[in-house]
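**Student:** no FASTA, just this:
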């Protein structure tokens, strides 16, 4: 069979490929207006360097191969965030902080998951490096929502989480192994398992749902005010996008947020299965071990595009053979997509045109 692709790979044809370009352009356009400048890291780099920055899972998801030039192992990126962190820590380490960076590009996974059969995907995002304050996180969340709205994505919902919540509440009252088990059982909403460790943490399972109600329950649990500043900051972030997205809170959710620090969030859209974006606060490790705070988000283009978002109806103007070039130039300047006949028997239907230039006017077909 000719044209067969490996499992998990696909071609994106017209007009879907045009829609992908528009999606990236609109997202990055909003980011640019907020001061986020685009970087474009290479598809592959040395595996050991990339692996040191891929915190969640390391190189487990990366396709690796031996470089015939250097004879060293290279890895194709399974995630772009780690590369942006490398650029911020090395090539742009001298840049005044915070530094705002945006990106868009392909990523590739070694194997697909049960929920997502794709191995080659598009990722778009922004990273604010040097701060992970409430103000920085508020900006990042607002950019993500405004960018999706500009791209035509509707029915948005944001689910917040506090990845270090359990650690702050527990303090040093549990050993490392028991703490890890408690996190796992809270994440799985295993009430029986949580009760077997310490029933005082059972209310955390119930402190999830619509944002305001969940926040009230969480504040009631925080009798010792160990989470006071965290909860106040989260409330401020949520208030900044109130009315633009449905807001929920799942304070003990850790799946996919293993490397986040105090804040994490997932973005969803009505009619799209699974999350379309994820973000939060984290740290970037510099040479020598110094850690630098950062906050950012990544959007997953493929599930958005699969719904047809951004796939506008073709508006193509057919120019019959013999139309002067200056006419086509003028029409393109007016915003038309022109398709010129190159043979006598060419037709607008064959060129998938919606209009034809006839008697000095664009006529709809």
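**Tutor:** All right, it came through fine. Since the structure is predicted, the reported quantities are computational estimates derived from the model, not experimental observations.
**Student:** contacts and neighbour counts: CA atoms only from here.
**Tutor:** Will do.
**Student:** Tell me where the stretch 51-200 of the chain has helices.
**Tutor:** According to DSSP state H, counting those that start in this stretch, the stretch 51-200 of the chain carries its helices in the segments 81-89, 134-150, 165-170, 176-187, 191-197.
**Student:** Quick check: which of those is nearest to residue 33?
**Tutor:** helix 134-150 (9.5 Å; Cα to Cα).
**Student:** Does the closest one pack against any helices or strands, and if so which?
**Tutor:** In terms of contacts (3 or more Cα pairs under 8 Å, 6 or more residues apart in numbering; DSSP states H and E), helix 134-150 is packed against helix 16-33, strand 120-129, helix 228-240, strand 291-300.
**Student:** wait, which of those is closest to residue 9?
**Tutor:** Using Cα to Cα, those put strand 120-129 closest to residue 9, at 5.6 Å.
**Student:** Kindly provide the distance from residue 134 to residue 236.
**Tutor:** Computed as Cα to Cα, to the nearest Å, the residue 134 to residue 236 distance reads 8 Å.
**Student:** Use this one as the comparison:
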């Protein structure tokens, strides 16, 4: 067996990509800090019960499990960081007011999200807990826009939906759990024939509303068509009102909006507004977000929440930035040389001591040479 072969959809991060990943991570966390977000770092592994906010079969399937040899209990490698942050907000910080939290770290999944995906994404995101108003959703989307711009993604499309539309009609339909899950899966895939079969026994008004969801995508006229096609249920009306209010606020900020009322939330814990960003050259969404109220209920404290996340590794398909050129220094115990090297490094220069460097393998364009008794930086010959 060749010991250097990695599992499928698992890959090493080599120097150029690693440099870009770390640069993006630092820049994004600094951006979030300027908005007032505080960084948390949940553990990579914990008891499996804490890794799900509810009975989330999809997240359960994506989670690697193992047995803790100290306690004998089942543990899991996190496949999503949001449930962990919800636990921190609900059970550890326990703040009365709004909490703005951000995170950055690896997650591991049992299966990839797509053919071009990796099973060890570098997830980074920002979340707001304790605010139920549309202002929190606006801030999350604004920060998501700023995040993508910082990573170099500027030409993207924002699609907004509302999972509450389906949930409201599914509640009225009184479907058993398996039928409801099947209908939700069909909606995500825009499988209209499957939805037609699943809604055959519903009232004409309710059936029309569910079948209309996969067809409700496009510009502002989507909300007009949805009000005409969907049943007059209080929760449906409230969801459409929220979408209209969000659209007006985003347009006022110069952000273009499209709607897809069958938009997949990406995770089953979402409860309301969902938004995904799509960009040319990427097979799937480059950023995902939405509202997940009551996400901390399992941890003893139900709070409204909204936020977004993105996978830094997916964004490294962009051209890598040029690496800063280094200075080559000879190996020596000369204290004057050692002080010059320290001074250069403190000033932000990369100084590589020559322990057998091949200048064709690293980016070096200058060297330190002793000239007239002084160590000087000169162009590399």
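**Tutor:** Cool, the structure landed. From a predicted model like this one, the values you see are computed outputs, not experimental measurements.
**Student:** Mind checking the TM-score on these two?
**Tutor:** The TM-score (TM-score structural alignment, normalised by the length of structure 1) is 0.85; 358 aligned residues with a Cα RMSD of 3.0 Å.
**Student:** the more surrounded of residue 134 and residue 236 of structure 1?
**Tutor:** Neighbours per residue (other Cα atoms under 10 Å) separate residue 134 of structure 1 from residue 236, with residue 134 holding more: 20 against 14.
**Student:** Identify the residues contacting the more buried one.
**Tutor:** 233, 234, 236, 237 (Cα atoms under 8 Å, 6 or more residues apart in numbering).
**Student:** try 10 Å
**Tutor:** Listed by Cα atoms under 10 Å, 6 or more residues apart in numbering, the contact partners of residue 134 of structure 1 are 140, 229, 230, 232, 233, 234, 235, 236, 237, 263, 281, 295.
**Student:** Grab the nearest non-local neighbour of the last one.
**Tutor:** Think residue 295 of structure 1. residue 281 (4.1 Å; Cα to Cα, 6 or more residues apart in numbering).
**Student:** what does the first one give?
**Tutor:** When the adjacent residues along the chain are set aside, residue 140 of structure 1 lies closest to residue 296, with 6.0 Å between them (Cα to Cα, 6+ apart).
**Student:** So what's the residue count around the equivalent of that neighbour over in structure 2?
**Tutor:** In structure 2, the residue matched to residue 296 of structure 1 (TM-score structural alignment) is residue 307. Residues contacting residue 307 of structure 2 under the criterion other Cα under 10 Å number 28.
**Student:** Just send the helices of the stretch 51-200 of structure 1 back as CSV, with distance to residue 41 of structure 1 too.
**Tutor:** Converted to CSV, these look like this (distance: least, Cα to Cα, whole Å):
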stretch, distance to residue 41 of structure 1
helix 81-89, 7
helix 134-150, 21
helix 165-170, 34
helix 176-187, 34
helix 191-197, 43
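**Student:** Figure out which of those is closest to residue 69 of structure 1.
**Tutor:** Once Cα to Cα is applied to these, the stretch that comes out nearest is helix 81-89, at 21.6 Å.
**Student:** mean per-residue distance, the closest one to structure 2?
**Tutor:** Here helix 81-89 of structure 1, set against structure 2 after superposition, deviates by a mean of 0.9 Å using mean Cα distance after the TM-score superposition for structure 1.
**Student:** Buried residues, that helix. List them.
**Tutor:** Within helix 81-89 of structure 1, the residues that count as buried by 16 or more other Cα atoms under 10 Å are 81, 82, 83, 84, 85, 86, 88, 89.
**Student:** starting at the chain centroid, how far to it?
**Tutor:** Here the centre of helix 81-89 of structure 1 is set off from its chain's centre by 15 Å, with Cα atoms, centre = their mean, to the nearest Å.
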